[in-house]
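Trainee: below: sequence and its predicted model.
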Amino acid sequence: MAAARIYRRKWVLVKLPVALGALALMAWLWLSFMPMPPRHLTLSAGLPDGVYYAYAQRYAEAFARQGVHLEVLASEGAEMNLQRLRGTASPAADLAFVQGGMGNVGVDRTGVARLETIARVDNETVWIFARTPGIDSVEQLQGQRVSIGPRGSGSRRLALALFEQVRMGAKDIVDTEIFGKAAAAAMGRGALDAAIMVSAPQSSVVQAFLATPGVYIVQLKRSAALTERLPYLQVRLLPQGALDAAGKQPSPPRDTAVLVTMSSLVARADLHPALQRLALDVAREVHAGPGPFHRAGDFPTLRRIEFPASAQARQTLVHGRPWIEEALPFFWAQLLLRLLVIVLPVLLLALWLVRVIPAYLRWLVDSSLARWYGELKFIEYDLARASMSGLDRVKYLQRLEAIERNMQNFATPGYLMPRWYTLRQHIDFVRARLYKGRGR
């Protein structure tokens, strides 16, 4: 009987396969549904002298404290950052800072990675610096030497969008292709007439322009109309002296209306969920402070986003990270979580199976022996009748032979050997009685 043979070798035929199957199931679930997060990430930031790059360095420090190495990639700006996220520029990036208004740049629904917003992280000002006082429209920059940022930057794209509102283009200015601190120096020596850039007030480039003598901050007229046509822009008031109240002349010298846009931390949608939660937590650490245009705690946020919100980031923003990630170091928390969710349930299932399957096989084995005992008891009951015919006796003898053949093929477990020998003795006893009554 197959059940008896399997039961006799249950360690090899039952328990070992269950253990191997449990290990295989754990590995499959671990690798397919809950893989461990990678220990290396890349973040595409911005120019090395820009505020994005400075933020990225703080991100790298915060990630390093959690055991994740964050590689910071310098870039020409937000457009290049998007290309790296989508995998259309090398090297590819997992995270990137993206300027407001870039949500529809280079959109291709096929063959590119899907992107999600981790959070809006900061307000950025649209700065227009000029050497000529009294400029209040981008139309007045026509024919002048203007820095509008490197190709692939969000500053350049926004500057061109401002030109489009007054039916201008890059051909209507002299594009010097000088940018950053070099543009501030060029403006100081008269080699540049104006500069348009998008950056936070604390940027070293902005500070370089503000420190250059003879450079003015342009306040655009009809700025409210621009925000209607470019909804990713907002008008904010930059108070007098907000940038340098202690200088000989406060900067700006008077209250100035400026355009601002919000920058975002954007990730590939396939970024590990735990790393998305960690990225939001790091963003909260870096950007939670106040700024010229926002109060402490306003950032990070998921208001007015241009890419779909990360579900993990939204949950973390509302409820915080899971308690296990708050209580333990990041990778220890991930390991313990998988032990609780995958290893423990599969282990309990395996332990249950290695008890239930042998018990079921033992029941089958015991049932076979009990069935033979029952048949033997039935024969003995008929023997007690005085009217048993010779044909019946022949039939019962044949049945006893069949039971013996089955017993010979029966791989009897050790614990059943006493009952097996007792059954053989009973069979011999009943056969003797059958033979004894044949002559009657």
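Mentor: Yep, it's here. A quick note: this is a predicted structure, and the numbers were derived from the prediction, not measured.
Trainee: from now on I want contacts and neighbour counts done on CA atoms only, so please keep to that.
Mentor: Will do.
Trainee: got a list of contacts for the helix or strand hosting residue 324?
Mentor: Using DSSP states H and E, residue 324 maps to helix 323-327. With C-alpha atoms under 8 Å, 6 or more residues apart in numbering as the test, helix 323-327 has contacts from 333, 334, 337.
Trainee: correct me, but residue 373 touches residue 424?
Mentor: No. Taking contacts as C-alpha atoms under 8 Å, residue 373 lies outside contact range of residue 424: 10.1 Å.
Trainee: looking at these two, which is more packed in?
Mentor: Neighbour count, other C-alpha atoms under 10 Å: between residue 373 and residue 424, residue 373 has more, with 19 against 14.
Trainee: mind checking how far that one is from residue 433?
Mentor: From residue 373 over to residue 433 the distance is 17 Å, taken as C-alpha to C-alpha, to the nearest Å.
Trainee: and residue 59, by the same measure?
Mentor: Computed as C-alpha to C-alpha, the residue 59 to residue 433 distance reads 94 Å.
Trainee: compute the number of surrounding residues for residue 63.
Mentor: When neighbours are defined as other C-alpha under 10 Å, residue 63 has 22 of them.
Trainee: quick check, it in a helix?
Mentor: Yes. Under DSSP: H, G, I helix; E, B strand; the rest coil, residue 63 sits within a helix.
Trainee: and it, how far from residue 163?
Mentor: Relative to residue 163, residue 63 is positioned 40 Å away (C-alpha to C-alpha).
Trainee: check it against this one:
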Amino acid sequence: MTLTRLFKLPATVSSFAAAALMAVTLGASPAAEAQTQRLAFSGGPDGGTFQFFSNGIATLLSRSIQGVEVSNMASAGSVENLRRVNSRDADFGIVYSGDLFLGMNGRLTNDSNRYRNVHAVAYMFGAPAHLIVLEGSGITDVAQLAGKKVAVGPAGSGAAASAQRFFESLGMWDKISPQFIGYSQGASALGDRQIEALWVFAGFPNASVIQAASSNRVRLLQVYEASQKGTLATDHPYYAKVTIPAGTYPGVDYDVVTIEDGALWVAGRHVKEDDMHKFMTNVYSDEGMSFMRSVAKAAEAMTIENALNGIVTPVHKGAQKFWAEKGKTLTDAQK
């Protein structure tokens, strides 16, 4: 049966119209659709550094590589990203090195699953702990938070997990009242005196910490000093010492010595090696790096020199190839 008879075209319809109709009909086939490679990047909560980075890379790859469309997914953060990428609900994510290590070994809090389908791609930035209180609260030491309400980040986030590890190492997790809310909401709650402290685990300067410090006189507690009084260094050796310089936040005119975990770009094992190499070549080009630094100041740490910092788990095969070309040597744990 001809296309004209199938659609009962009147005799007055020109052969041009019939050809156009056939083109539209054939264009609805899956072939054209298959030309676009659709991928998902799982980021973080609104106002957090994760979301800036995931949206930045998603935008960069979508604009720069023909036939690739990367969508940015909002997320509770690190642990949720780990689970999404492992189950292929997302192709990329941002996961703390500690969560990736613990997840691969079945040691996440209340979760003995082993997440083996998630591979590291690169160190993106250090995520230091900020522990903020109001200057007028009289709180100058972490031990004084016993019995207090502390915003620790959304449930399932890397921030909340890190807060639990930190306070557990001091024997204080069951002594504080953790509030599982996001950074922006936590900054507002601190200013409204609904909580006594805000834990933010993200690159600096962080927008929500700036929000809190711009609206109130705040104090950042010395987290590293407190951590040395507990078992954190023994239980979680991937945490490193880092300094947030004086002047980073309004009214904070002193260095804050704290702990950090590396925020890593991760990819599912299912992402093809050649594709991963192509994506990294794009992101780590001069144009790509310039774009990322325009998106987030913390991207200044996203360098070839720092690329494998803090990674103690396997690196994606495509990333291994890329870093080898850049002269990087992988450890046995990273291979």
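Mentor: Sure thing, it's come through. On a predicted model such as this, the values are computed, not experimentally measured, just so you know.
Trainee: residue 178 of structure 2 corresponds to which position in structure 1?
Mentor: Counting by TM-score structural alignment, residue 178 of structure 2 lines up with residue 175 in structure 1.
Trainee: surely its match and residue 148 touch.
Mentor: Yes. Applying C-alpha under 8 Å, one finds residue 175 of structure 1 in contact with residue 148, separated by 7.3 Å.
Trainee: before we move on, back to that, in PyMOL, select just the buried ones from the contacts of helix 323-327 of structure 1.
Mentor: To isolate the buried members of the contacts of helix 323-327 of structure 1 in PyMOL, using 16 or more other C-alpha atoms under 10 Å:
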select buried, resi 333+334
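Trainee: include distance to residue 206 of structure 1 and secondary structure when you put the contacts of helix 323-327 of structure 1 into CSV, please.
Mentor: Output for the contacts of helix 323-327 of structure 1, formatted as CSV (distance: C-alpha to C-alpha, whole Å; DSSP: H, G, I helix; E, B strand; the rest coil):
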residue, distance to residue 206 of structure 1, secondary structure
333, 42, helix
334, 42, helix
337, 46, helix
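Trainee: which part of structure 2 lines up with the biggest strand by length in structure 1?
Mentor: With secondary structure taken from DSSP state E, structure 1 has its longest strand at strand 115-130. With TM-score structural alignment applied, strand 115-130 of structure 1 matches the range 118-133 in structure 2.
Trainee: mean distance, the matching stretch to its aligned residues in structure 1?
Mentor: Averaged over the aligned pairs, stretch 118-133 of structure 2 sits 1.0 Å from structure 1 after superposition, using mean C-alpha distance after the TM-score superposition for structure 1.
Trainee: just give me the match in structure 1 for residue 313 of structure 2.
Mentor: Residue 313 of structure 2 maps onto residue 307 of structure 1 when the alignment is built from TM-score structural alignment.
Trainee: before we move on, what about residue 164 of structure 2?
Mentor: Matched by TM-score structural alignment, residue 164 of structure 2 corresponds to residue 160 in structure 1.
Trainee: surely that match and residue 171 touch.
Mentor: No. Between residue 160 of structure 1 and residue 171 there is no contact under C-alpha under 8 Å: 10.4 Å.
Trainee: which one of these two has more residues nearby?
Mentor: residue 160 (16 against 9).
Trainee: name the next helix or strand downstream of the host helix or strand of that one, please.
Mentor: Using DSSP H and E, the element containing residue 160 of structure 1 is helix 154-165. The C-terminal neighbour of helix 154-165 of structure 1 among helices and strands, as given by DSSP H and E, is strand 174-175.
Trainee: contacts for that next one next, please.
Mentor: 143, 144, 145, 146, 147, 148.
Trainee: how about stretch 63-78 of structure 1?
Mentor: With C-alpha under 8 Å, 6+ apart as the contact definition, stretch 63-78 of structure 1 has outside contacts at 38-48, 53, 56-57, 59-60, 81, 97-99, 102, 150-155, 282, 329-331.
Trainee: which elements pack onto the helix holding residue 160 of structure 1?
Mentor: When contacts are defined as 3 or more C-alpha pairs under 8 Å, 6 or more residues apart in numbering; DSSP states H and E, helix 154-165 of structure 1 sits against strand 194-199.
Trainee: once aligned to structure 2, how far is the strand it packs on on average?
Mentor: Mean deviation for strand 194-199 of structure 1: 1.1 Å (mean C-alpha distance after the TM-score superposition for structure 1).
Trainee: now that strand: which residue numbers in structure 2?
Mentor: The aligned range for strand 194-199 of structure 1 in structure 2 is 197-202, by TM-score structural alignment.
Trainee: ditto for stretch 403-423 of structure 1
Mentor: On structure 2, no counterpart of stretch 403-423 of structure 1 exists by TM-score structural alignment.
Trainee: please apply the same query to stretch 361-378 of structure 1.
Mentor: When structure 2 is aligned by TM-score structural alignment, stretch 361-378 of structure 1 has no counterpart there.
Trainee: and that stretch, how far from the chain's centre?
Mentor: Centroid separation for stretch 361-378 of structure 1 versus its chain: 58 Å, with C-alpha atoms, centre = their mean, to the nearest Å.
Trainee: for that stretch, buried residues please.
Mentor: Within stretch 361-378 of structure 1, the residues that qualify as buried are 361, 362, 364, 365, 368, 369, 372, 373, 376, counting by 16+ other C-alpha under 10 Å.
Trainee: helices - which of those residues land there?
Mentor: 361, 362, 364, 365, 368, 369, 372, 373, 376 (DSSP state H).
Trainee: and the closest residue to the fourth one other than its chain neighbours, how close does it get to residue 402 of structure 1?
Mentor: I take that to be residue 365 of structure 1. By the measure of C-alpha to C-alpha, 6 or more residues apart in numbering, the closest residue to residue 365 of structure 1 outside its immediate chain neighbours is residue 4, 5.7 Å from it. As defined by C-alpha to C-alpha, residue 4 of structure 1 lies at a distance of 18 Å from residue 402 of structure 1.
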